[in-house]
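J.: Using only what follows, build the 3D model:
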Amino acid sequence: MKKYIKIGFSMAIINLSYTLSAQKIDTLFTKSNIDYITYIGLVGKNNLEYSAEKFKIKMAEANILSARVFPDPEFGFSFTDNGQRRMNMGYGFGSELSWTLELGGKRKARIEMAQNEAKLTRILLEDYFRKLRSDATLAYLTGIYNRYLLDVKLNSYQQMKKLAEADSIRFKLGAIAQVNARQSKLEAGTILSEVYAAQAELKSSLVNLSLFSGQRQRSSLFYPKEGFKGFDRNFLLQELIIIAQNNRTDLKIALQNKNISQNIIKLSKANRALDLGLSLSVSYNSYVKNVIAPTPSFTAVNAGISIPLKFSNNRSGELRASEYGKIQAEVLYEQTALNIEAEVTQAFYNYKSAQKQLALFNTGLLAEAKAILNGKIYSYKRGETSLLEVLEAHRTYNEVQQNYYQSLYQHAVALVELEKAAGIWDINF
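T.: Alright, predicted model coming up:
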């Protein structure tokens, strides 16, 4: 009777120490729970790099204002003093206003080009957010995945720790050999090391959540609340390709680059047109009192037109370069469309493969591995199974769990990549 009381007291101590150890492992950092919708909202609102990209739109709009500006007029003033005081030759004043009159539609071409560049900037910002949103979502999914992996390692350690402490008592009572007690204790220590590594990996992924959302988390880290649910979709490949060709921002960028190449040609042709120089001058000469050739004072008004001699038009390098740029933009547009079709196709097949891999676990594979482990532990406690068989079943169960969560994670990632490639977005979990 005393023997069983001793065993029961020892098991109570084991359970208490196990609980304290689990709490110590689980509270190494402070968590701030956050759901996906709130998180992705913070990304769109507070991400610093995205905020910096928005300033490019303001800069592009400022360039439009600059393109609207007419050439500045020039004003000149002159004073003439003959320096012949003895001869009374007099003095004079002069002023001139000149302005360049642009011909050939230069200003209109500049404005159109600046407007198209501003439109391109807006599309680039949209494309930047498309990539940012998917990257931030992948970071959130990685946090969920690492959270599950830590739970697997922690539960595995807790279970092995119980077994090791029970084996220690059984060894003291002479029920098992010392090597078995040492082996189970060694296994528990090995798994504890894996727990610490998994926890470091989780904390590292949670730091990324704060980075994407532009938050300074000094006292706590964002902790994803959701699991891997709501990632099952049914798609048709040809429909996805058509949607991508209509929605992908990088294809819109390639199309806008084609429009800009047309503007460059138009501006190059406009720059070859002659510009007129217009001038208006007024001069005043004072009375000349020289006795030999006295001259009354007078005011002269002059208007003139200057025409540049455009010898540079014989050099058509700028125009030819812009025409080659147009051809290049057309080729790049076709290549972008081809790349998009390939990306959608690859992402589609990856998603289908991930669906099939996840479906394997719906056959009861996880439950079967757990049942085998429980059976091995029960048999080991009755002396019917060796410790090595228990450890092998324990490792197998851990691998099955990890493979299951990895399949869930890869399935979710594959959906994010597919929707990113197709230019659609309905991720909400």
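J.: Every contact and neighbour count from this point should use C-alpha atoms.
T.: Fine.
J.: Which positions in the helix or strand encompassing Leu251 come out as buried?
T.: Here Leu251, judged by DSSP states H and E, is contained in helix 249-271. Buried residues in helix 249-271, counted by 16 or more other Cα atoms under 10 Å: 249-271.
J.: Now do the contacts for Tyr223.
T.: Taking Cα atoms under 8 Å, 6 or more residues apart in numbering, we find Tyr223 in contact with Lys31, Ser32, Asn33, Ile34, Gly143, Leu206.
J.: Show me which of those are buried.
T.: Gly143, Leu206.
J.: who does the helix or strand hosting Asn63 touch, helix- and strand-wise?
T.: Using DSSP H and E, Asn63 falls within helix 48-67. In terms of contacts (3 or more Cα pairs under 8 Å, 6 or more residues apart in numbering; DSSP states H and E), helix 48-67 is packed against helix 106-172.
J.: What is the helix or strand following the helix holding Leu251 packed up against?
T.: Downstream of helix 249-271, the first helix or strand assigned by DSSP H and E is strand 276-285. Here strand 276-285 touches strand 91-101, strand 298-306, going by 3+ Cα pairs under 8 Å, 6+ apart.
J.: will you turn those strands into JSON lines that also has distance to Ala22 and mean neighbour count?
T.: Below are the helices and strands packed on strand 276-285 laid out as JSON lines (distance: least, Cα to Cα, whole Å; neighbours: other Cα atoms under 10 Å):
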{"stretch": "strand 91-101", "distance to Ala22": "82", "mean neighbour count": "16"}
{"stretch": "strand 298-306", "distance to Ala22": "90", "mean neighbour count": "11"}
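J.: Turn these into a markdown table, including distance to Lys24.
T.: Putting the helices and strands packed on strand 276-285 into a markdown table (distance: least, Cα to Cα, whole Å) gives the following:
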| stretch | distance to Lys24 |
| --- | --- |
| strand 91-101 | 79 |
| strand 298-306 | 88 |
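J.: here's the other one to compare against:
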Amino acid sequence: MPISLRAALMAGALCISGTAVRAEPISLSQALTLGAEQSPRISQAKALADAAEARARQAGVGPNPEIGVTVENFGGTGPYRNFRTSETSLELSQRLELGGKRSARVAVAKAERDFALLAFARAQFDLARDVRVAHAELKAAEDRAVLARDNVGRAQELARTAGLLVEAGRDPPLRKLRADALLAEAQAEQTRSFADMLAARRLLASLIGSNDPELSAGDTSDQPPPPEVAHDVSGLDERLSEAERDAARARIKLAQATAVPDVTASAGVRRFADGRETAVVAGFSIPFPIRDRNRGGIAAAQADSLASEASLAQTRLDAKRARHDAQFAFDAAQMRVEALSGAGATQAEEALRIARAGYAAGKFSLVELIDAQQAYNSAKLLLIEARLDRARAAAALVRANAQ
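T.: Okay, here's the model as predicted:
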């Protein structure tokens, strides 16, 4: 085993055993707050929303006027060899947007801004879901590590008792070998559980931006169930898909407006060098749309709109199924937790205590003690997994009900 991994596992063992000073366990609400404040995912989504807001402000700005200077009739032959007969024009021109381009551009930018704001909210809810799951996984990993530590302690005591019984002639030597094998298995499981705990710790730390080497998850068994929402209320994913559809519709109008040519009007003053007279000049220009009528752009925007409609329909189906599945999974996990937390767990613990005392007194065999130990471990692990499944389902349900 690499030295770094061995050191990490030893640190985890000390942390679980309580011989090292442990930091206060982080609660779920604290983890959610840290994640929202420090996650790069949230920073990225916020920056994208700010950029969309800035583009929405910019979309309403019209084109700038242009100023131009034109010098004519110079540098030629005869009387045009110099600037004596030149004509200088100073003109101011302005492109006039036609076809509703500006309003269509503003509508697209506002729709994209709304989409970016909803995407920001989605990033927040997605991170919250991941933090909830990671927090629950760390708590479950810590509980499994504690159980593995306790199993090692019981296995050591069993091996010591078996050795005494063998020395006293009350048990054959094979029982001591079996007890030693159980101790080796328990120590191997302890190593694996500590490695899983360290991996879960790193995952939660990466999500919330924590550098605490002894990060520990607080108990979440008293968390209230996720609130229910009305079935006819659009969820976050549906609203996001609706915003994408609205933006696609707005792009159709923008593509149609782009096909309308703009007019450029100009006005200025012309000065004649030979007599120093001046005159007003004015004009306008307009493209002649015989080649580019933006037909391809309009067709593409219409196709994108059809795709967004289909995407919205699929999102509504997926959102409905996700809510139903998450609610069903949460209810089932809650029932499992309640069943496994009842008399069965208490009875398994009491049976193990009686079996250990009975084996030490010579009233029970090693096989009976092993069966009691396995039944106790199974009950504890099932409860840990049920609580983890409940936390995962609760995270999925909160995300599915996000608005």
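J.: picking that back up, what's the closest of the helices and strands packed on strand 276-285 of structure 1 to Ser210 of structure 1?
T.: Evaluated with Cα to Cα, those place strand 91-101 nearest to Ser210 of structure 1, the distance being 55.6 Å.
J.: got the contact list for that closest one?
T.: For strand 91-101 of structure 1, contacts defined as Cα under 8 Å, 6+ apart pick out 71-82, 275-286.
J.: try 10 Å
T.: Applying Cα atoms under 10 Å, 6 or more residues apart in numbering, the contact partners of strand 91-101 of structure 1 are 70-84, 274-288, 297-306.
J.: related to what we said a few turns ago, if I take the helix holding Leu251 of structure 1 and helix 106-172, what angle do their directions form?
T.: For helix 249-271 of structure 1 against helix 106-172, the angle by axes from the mean of the first three to the mean of the last three Cα atoms, to 10 degrees is 160 degrees.
J.: okay, helix 249-271 of structure 1 sits on what stretch of structure 2?
T.: Mapped onto structure 2 using TM-score structural alignment, helix 249-271 of structure 1 spans residues 236-258.
J.: chain center to that stretch, what's the gap?
T.: 24 Å (Cα atoms, centre = their mean, to the nearest Å).
J.: for stretch 346-365 of structure 2, same thing?
T.: Centre-to-centre, stretch 346-365 of structure 2 and its host chain are 48 Å apart (Cα atoms, centre = their mean).
J.: residues of it that come out buried?
T.: Buried-residue list, stretch 346-365 of structure 2, by 16+ other Cα under 10 Å: Ala348, Glu349, Ala351, Leu352, Ala355, Arg356, Gly358, Tyr359, Ala360.
J.: Would you agree the third one is in contact with Ala375?
T.: Yes: under the contact definition of Cα atoms under 10 Å, Ala351 of structure 2 touches Ala375, with a separation of 8.9 Å.
J.: Pull up the aligned stretch in structure 1 for stretch 138-151 of structure 2.
T.: Alignment of stretch 138-151 of structure 2 against structure 1: residues 143-156, by TM-score structural alignment.
J.: again, but for stretch 380-400 of structure 2
T.: The aligned range for stretch 380-400 of structure 2 in structure 1 is 401-421, by TM-score structural alignment.
J.: Give me the mean deviation of the matching stretch from structure 2.
T.: Its aligned residues in structure 2 lie a mean 1.6 Å from stretch 401-421 of structure 1 after superposition (mean Cα distance after the TM-score superposition for structure 1).
J.: Please name the spatially closest residue to Arg272 of structure 1 (chain neighbours excluded).
T.: Nearest non-adjacent residue to Arg272 of structure 1, counting by Cα to Cα, 6 or more residues apart in numbering: Asn313, 6.1 Å away.
J.: tell me the contacts of the one you found?
T.: By Cα under 10 Å, 6+ apart, Asn313 of structure 1 lies in contact with Lys269, Asn271, Arg272, Ala273, Leu274, Leu319.
J.: Tell me the secondary structure at it.
T.: Per DSSP: H, G, I helix; E, B strand; the rest coil, the secondary structure class of Asn313 of structure 1 is helix.
J.: Relative to Ala56 of structure 2, how far out is the equivalent of Ile111 of structure 1 over in structure 2?
T.: Aligning on TM-score structural alignment places Ile111 of structure 1 opposite Val106 in structure 2. Counting by Cα to Cα, to the nearest Å, the gap from Val106 of structure 2 to Ala56 of structure 2 is 6 Å.
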